[in-house]
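A.B. asks: sequence and predicted structure, then a few things I'm wondering about:
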Amino acid sequence: MSWRELDHPADVRLEVEAETLESLFRECAVAFYSVSLGIPKPDFGRGFPGVVSLKGTEDDLAGLLVAWMNELLFELETARRVFIPMEVRIDESCCLLATGDWVTAPAAGGKVKAVTYGGLELNPGPPWRFRVILDV
């Protein structure tokens, strides 16, 4: 599992790679928080148990990844908390159920304003590869 920033003239373009679809969602959370909070390898410790559930459009896994990252952004901005996913499940109808821990964010907000559909790419794996642009 890994992620890196790619060149982009104004925003942040991410490339995230993982062996499974479920681990891709977990790695996208790490990449998002790293960029948004400016923490190279976020380690927030343990928090209180929580669940994130999202319904995507059937056969639109790329859209579900964008919705996932925007949900993480919403929680960071409104509740000042981060979600550390321990287990992620995606069913055949493109519904996501993630269980993990909610942890208080080390800083209010972040530099990411939105996760966009511009430049969106998802290549099925293994390894799975996802490219997305973060509006900063």
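C.D. replies: Nice, thanks for sending it over. Just so you know, these numbers come straight off a predicted model, no measurement behind them.
A.B. asks: going forward, measure contacts and count neighbours with C-alpha atoms only.
C.D. replies: Will do.
A.B. asks: where exactly do the helices run in this structure?
C.D. replies: Ranges of helices within the chain are 21-37, 61-79, based on DSSP state H.
A.B. asks: my guess is Trp68 contacts Leu61. True?
C.D. replies: No. Counting by Cα atoms under 8 Å, Leu61 is not a contact partner of Trp68; they are 10.3 Å apart.
A.B. asks: just to revisit the earlier point, among the helices of the chain, which comes closest to Leu54?
C.D. replies: Closest to Leu54 of the helices of the chain is helix 61-79 (Cα to Cα; 7.4 Å).
A.B. asks: and the comparison structure, right after this:
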Amino acid sequence: MSWKIIDHEADSGFEAHGDTLDELFTESAAAFLFLCSGKSMASLQEEGLGTEFISLKATDLEELVVSWLNEILFLAETRLFFFVPSVVKVRTSPLSLYAEGLAAPCGTGALPVKAATYSGLAVQNVPAPYLRMIVDM
């Protein structure tokens, strides 16, 4: 499992890898949370207060990953916490995601990330789960 931040002209992005789709979506959340907060998931987990859940359905992997990350952003903007996943389960038929995680306070200031986008999006399940995404900053 791994991720790295990639440079982009006016925005930012990341690449993530995993052995499974569950790991890929966990790593994508870790990269996205780093762009949002400047903190690692381990650091955010230490600040976690209570347990939260996310459940999503989609028609394809692209829609699922964009919805997943934008849901994390939505919770930060509206409920003022970062959703830090501890368990992520991705089903391929029907395509869905279920996640459990901690709520880490994010404060009331504006976040540097505006949205997870389809721009430059590449996601695959085989031969190995991989994701590349540009994030609107």
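C.D. replies: Thanks, I have it. These numbers come from a predicted model, not from an experiment.
A.B. asks: circling back: out of the helices of structure 1, which is the most enclosed?
C.D. replies: Ranked by mean neighbour count, the helices of structure 1 are led by helix 21-37 with a mean of 21 (mean count of other Cα atoms under 10 Å).
A.B. asks: same for that one, what does it pack against?
C.D. replies: In terms of contacts (3 or more Cα pairs under 8 Å, 6 or more residues apart in numbering; DSSP states H and E), helix 21-37 of structure 1 is packed against strand 2-6, strand 12-18, helix 61-79, strand 81-90, strand 128-135.
A.B. asks: check the mean deviation of the shortest one from structure 2.
C.D. replies: So the one you mean is strand 2-6 of structure 1. Taken over the aligned residues, the distance from strand 2-6 of structure 1 to structure 2 averages 1.4 Å (mean Cα distance after the TM-score superposition for structure 1).
A.B. asks: can you give me the offset of that strand from its chain's centre?
C.D. replies: Taking Cα atoms, centre = their mean, to the nearest Å, the mean C-alpha location of strand 2-6 of structure 1 is offset from the chain mean by 13 Å.
A.B. asks: for the closest residue in space to Thr99 of structure 1 that isn't next to it in sequence, give me its contacts.
C.D. replies: Spatially, and ignoring its direct neighbours in sequence, Thr99 of structure 1 is nearest to Val51 (4.5 Å; Cα to Cα, 6 or more residues apart in numbering). Contacts for Val51 of structure 1 (Cα atoms under 8 Å, 6 or more residues apart in numbering) come out as Leu97, Ala98, Thr99, Gly100, Asp101.
A.B. asks: ok, Val51 of structure 1 to Ile133 of structure 1 distance?
C.D. replies: Distance of Val51 of structure 1 to Ile133 of structure 1, given as Cα to Cα, to the nearest Å: 25 Å.
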